[in-house]
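Visitor: any chance you can model this:
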Amino acid sequence: MFPKEVYIKRRNQLREIMKDGIALVLGNPEAPMNYAGNVYHYRQDSTFLYFFGIDHPGFAGVFDIDNNKDYIFGNDVDIDDIIWMGPQPSVVEQAARFGIEHTAPFNDLNSILAEAIKAGRKIHFLPVYRAENKILIHEMLGTPLNAIKENASEEFVKAVISLREIKDEYEIKELERAAAIGYEIHTTAMKMAKDGVYEREIAGECEAIALRAGGLLSFPAIVSKRGETLHNHEHGNLLKKGDLLLVDSGAETDTHYASDNTRTIPVGGKFSQKQKEVYEIVLAGINKGNELIRPGVTYQSIHLEVCKVLASGLKEIGLMKGNVEDAVKAGAHALFMPHGLGHMMGLDVHDMEDFGENLVGYDEKVQRIDQFGTAYLRLGKELKPGFVITNEPGIYFIPALMDKWKQEGLHLDFINYDKVNEYRNFGGIRLEDDVLVTKDGNRLIGKRIPVSVEEVEKIMC
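Guide: Sure thing, here's the model as predicted:
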């Protein structure tokens, strides 16, 4: 947790932005695995953490904007809770840690909201992703379950985004902590990627490192020699010398700030010439992205510039042809990179994705491009100092996509399909850094994980 003054400042800033009414932030309940008493590891809602700090289930926070007050609603534990969980701080004690003076039992929330509705006051709530909280919204506000998403307050969402997207000094320190754990995860994976090792052994060690550091992984680890499947969570393959292993993993600190990095490494420690050629193209792409990231530039434009670097490299090795600018404008490069360059990162590995990508990653000035590949770009808008973003270009050879495009005769002026077919079993390569946008440019979050061919091969020896 941060000093309570940090949370007080955040809440005051929120009230300055919001016009009127009551703004409701529901904490997360427990999530049962297979019966009520056997639950998944608890994860608090990120926006609740950001404003109210309490990292336990059974709480809700309220901004009474009209009367300039904050409330925490929650219940004190009883003797049965103490027997199973040990002594617990009271609601008043927990609220005081985060500078909140007004508390009440959780059930009082319903009556307070009912009084506000009766008085004609505006009730703001955020998009809801937990089923239990959707039911709460339905019961307390009378919003139909199938209409909760569209009834969430865009004013409230935009206010929260405007605060959470700019990381302060405390948050940056936590992100650096997460990055240090991520560094250990990735360098350990590099040393483990040997002939005869199963993917699950490396995936298990990734998770163990995060647990030993006091947190969890920031998302389920992607550890796969079938890297052409972008989010491949299968870990059953036996690694063999000559395979490429894609490791996309990150850590979450005990305060829930994330890291998210990807490296692709040669099993056995040496890239083949063919692997090295493609790897160097992706490396040029990520380095170009890091070079271009600065305030005042849209991430959409950086995405497109990096795609030109990839297309140019693919042209040099004979997989693409024609004018590079025209190829990227037409979207031909998306056969090899069918995703966006990166996303926001912070308390969530895809920061604030529960609010919707269009509100988080786009605005009135920058709209999503409706074209295969680029349409999946999560972040397109102008960058500001304090943004923390990922930069993650990749090149993938996806047989089903290759066959589909060839059968449909797509982009024949830009793609050498016969040559592409020679890479049918190649897999995929992705590289990913976490980047802080600064006043004058950018800097990486944490020490850069080995990324050049020479660095990777050296650490794997």
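Visitor: CA atoms for contacts and neighbours, from now on please.
Guide: Noted.
Visitor: what helix or strand does the residue at minimal distance from the centre of the chain sit in?
Guide: By C-alpha atoms, centre = their mean, the chain has its centre lying nearest to residue 350, at 1.9 Å. Following DSSP states H and E, there is no helix or strand that holds residue 350.
Visitor: is it correct that it is in contact with residue 356?
Guide: No - judged on C-alpha atoms under 8 Å, residue 350 makes no contact with residue 356 at a distance of 10.5 Å.
Visitor: quick one, what contacts residue 175?
Guide: Going by C-alpha atoms under 8 Å, 6 or more residues apart in numbering, residue 175 touches 257, 258, 259, 346, 445.
Visitor: 10 Å instead, please
Guide: For residue 175, the contacting residues are 167, 169, 181, 251-253, 255-259, 345-347, 388, 434, 436, 445-446, by C-alpha atoms under 10 Å, 6 or more residues apart in numbering.
Visitor: restricted to helices, list the residues you listed.
Guide: 169, 181 (DSSP state H).
Visitor: the closest residue to residue 414 other than its chain neighbours: neighbouring residues, count only.
Guide: Nearest residue to residue 414, sequence neighbours excluded (C-alpha to C-alpha, 6 or more residues apart in numbering): residue 321, at 4.7 Å. Neighbourhood size, residue 321 [other C-alpha atoms under 10 Å]: 18.
Visitor: pretty sure residue 321 contacts residue 415?
Guide: Yes - taking contacts as C-alpha atoms under 10 Å, residue 321 lies within contact range of residue 415: 6.0 Å.
Visitor: second input sequence below; structure requested for side-by-side comparison:
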Amino acid sequence: MTDTLDSTLASLYPEHLSILQQRAAEALQRAELDHLVVPAGVLRYQYFDDRDYPFAVNPQFKAWLPVTQAPGSWLVITPGSKPRLIFMQPHDYWHTVPSDPTGYWPSEFEISIIRTPDEALKLLPSNPARCAILGEDNAALGPFVPNNPPAVLDYLEFHRHAKTAYEIAMMREATRIGVIGHRAAEQAFRDGLSEFDIHLAYCAATRQDANDLPYCNIIGLNEHAAVLHYMTRDRQAPTQTRSFLIDAGASYQGYASDITRTYSTQQDEFQALIDAVDRVQLDLCAQVLPGTDYRDIHMNTHTALSQVLRDFDLIRCSPEAALSSRISNAFFPHGVGHPIGLQVHDVAGFHASDRGGRIDRPEGQPYLRMTRTLVENSVVTIEPGLYFIDMLLDELRPTPANSDVNWDRVAAFKPFGGIRIEDNVVATRNGAVNLTREAFAAD
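Guide: So this is what the prediction gives:
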């Protein structure tokens, strides 16, 4: 598997790098600058302590090469020249020193090894004022202080929304690893383990822990599934386990997957509700096509989920009425998904164009994370959900919508917490490509 994947990535990487160089050249021309300079970033230390946080590489750095653990390194992109990697290998016996660059990508770079941060100054461009320096302030080195020119960032981030074939291959592998973890987590749930032990089963199966995973695993049993970002993880299993929601992804060389599944312990009415949401989710995934306004998918989600609520006698009004009265927001209070790639919530979800601007969310939908129209090779998550959240339901009680809710049915479902189902989907001219379902089918 590894040899085949490496061969695939090796064949796709030159085109990926060429596309990034074209984008960089255009972005620099717009900003009237000569060089793109990208620091990998530096270690951060806890306040009043000498303990460092896990290193998180600058996404603008890992877009160019599969290196995620080389703090103090730099990239220099100059149109018409071979990209330069200034690679930090410090003399250090306290931390693991990055290994020599190997694999399919180093031949594409002019690589200089440095041992101390100051050595980079001799290798960076002579005039920082002619550079677009992309990164955090703490990555500054002498006169090379990140300036993040809007013209450059707007262009690069807008076009990063369309993934290259190389990036999709990376995400497909991240998804494959994530599905292995989901299979192990489901079995741990079926075996009656605690949230904490289910989390450990996931990490063991993926061979990834908190420093590797793209985000903190959400592992919720029973009512905990109603907390959208539940991360407490009880150490003891509940006396009675009814339901399980897992939102967990995996990383591969800097790229993320983001997968959610929900299960019931029995073939009961809650499982039937899960199955209904799953059917809605598949219909929504099929709408991930070039030219589709992502806002439309989100609003279609409200309509479809409201129909499910009515079918299960949880509400007694039409889907249209549920949307206008905000009943649907009480049961589905988040967005249908988000862009994904180098970051779990990838950038430029609201960009109007590669020159900036913003496309607003639909009225009454404050948590939607993307408003753009999909293009060829957009990769997004689709994650409809239905939840029984006291805080939100209580807000309905004093309103006219109160009479449209079947509160006895709501009370019957509340002990199960909620449902979310999430896949990672690519928009292509030949249809939606569901990376997550592919991985589950192959596993």
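Visitor: what about the helices in the stretch 301-443 of the second structure?
Guide: 319-324, 327-331, 390-396, 407-413, 435-442 (DSSP state H, counting those that start in this stretch).
Visitor: equivalent analysis for the stretch 151-300 of the second structure, please.
Guide: Going by DSSP H, counting those that start in this stretch, the stretch 151-300 of the second structure shows helices at 165-190, 195-206, 269-285, 294-311.
Visitor: now distance to residue 332 of the second structure too, for those, in JSON lines please.
Guide: Shown next, in JSON lines, are these (distance: least, C-alpha to C-alpha, whole Å):
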{"stretch": "helix 165-190", "distance to residue 332 of the second structure": "23"}
{"stretch": "helix 195-206", "distance to residue 332 of the second structure": "24"}
{"stretch": "helix 269-285", "distance to residue 332 of the second structure": "11"}
{"stretch": "helix 294-311", "distance to residue 332 of the second structure": "7"}
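Visitor: figure out which of the ones you listed is closest to residue 329 of the second structure.
Guide: Proximity to residue 329 of the second structure (C-alpha to C-alpha) singles out helix 294-311 among those, at 7.8 Å.
Visitor: now for the helices of the stretch 151-300 of the second structure, which one comes closest to residue 26 of the second structure?
Guide: Using C-alpha to C-alpha and comparing these, the one that lies nearest residue 26 of the second structure is helix 165-190, at 20.6 Å.
Visitor: need the counterpart of the residue nearest to the centre of the first structure in the second structure.
Guide: Matched across to the second structure, residue 350 of the first structure falls on residue 345, judged by TM-score structural alignment.
Visitor: distance check, the residue nearest to the centre of the first structure against residue 282 of the first structure.
Guide: When distance is defined by C-alpha to C-alpha, to the nearest Å, residue 350 of the first structure is 22 Å away from residue 282 of the first structure.
Visitor: thinking again about what came up before, list the residues that contact the residue nearest to residue 414 of the first structure.
Guide: 311, 312, 314, 315, 327, 412, 413, 414, 415, 416.
Visitor: now with 7 Å, please.
Guide: Contacts for residue 321 of the first structure were tallied using C-alpha atoms under 7 Å, 6 or more residues apart in numbering; they are 315, 413, 414, 415, 416.
Visitor: residues near the third one, how many?
Guide: It stands for residue 414 of the first structure. Residue 414 of the first structure: 22 neighbours (other C-alpha under 10 Å).
Visitor: likewise residue 286 of the first structure?
Guide: 25.
Visitor: what is the equivalent residue in the second structure for it?
Guide: By TM-score structural alignment, residue 286 of the first structure lines up with residue 281.
Visitor: that match is in contact with residue 385, isn't it?
Guide: No - between residue 281 of the second structure and residue 385 there is no contact under C-alpha atoms under 7 Å: 8.9 Å.
Visitor: which neighbours do these two share?
Guide: Joint contacts of residue 281 of the second structure and residue 385 (C-alpha under 7 Å, 6+ apart) are residue 421.
Visitor: what's the closest of the helices of the stretch 301-443 of the second structure to residue 35 of the second structure?
Guide: helix 435-442 (35.8 Å).
Visitor: related to what we said a few turns ago, sort out which of the contacts of residue 321 of the first structure are buried, if you could.
Guide: 315, 414, 415, 416 (16 or more other C-alpha atoms under 10 Å).
Visitor: so what corresponds to the first one in the second structure?
Guide: Using TM-score structural alignment, the partner of residue 315 of the first structure in the second structure is residue 310.
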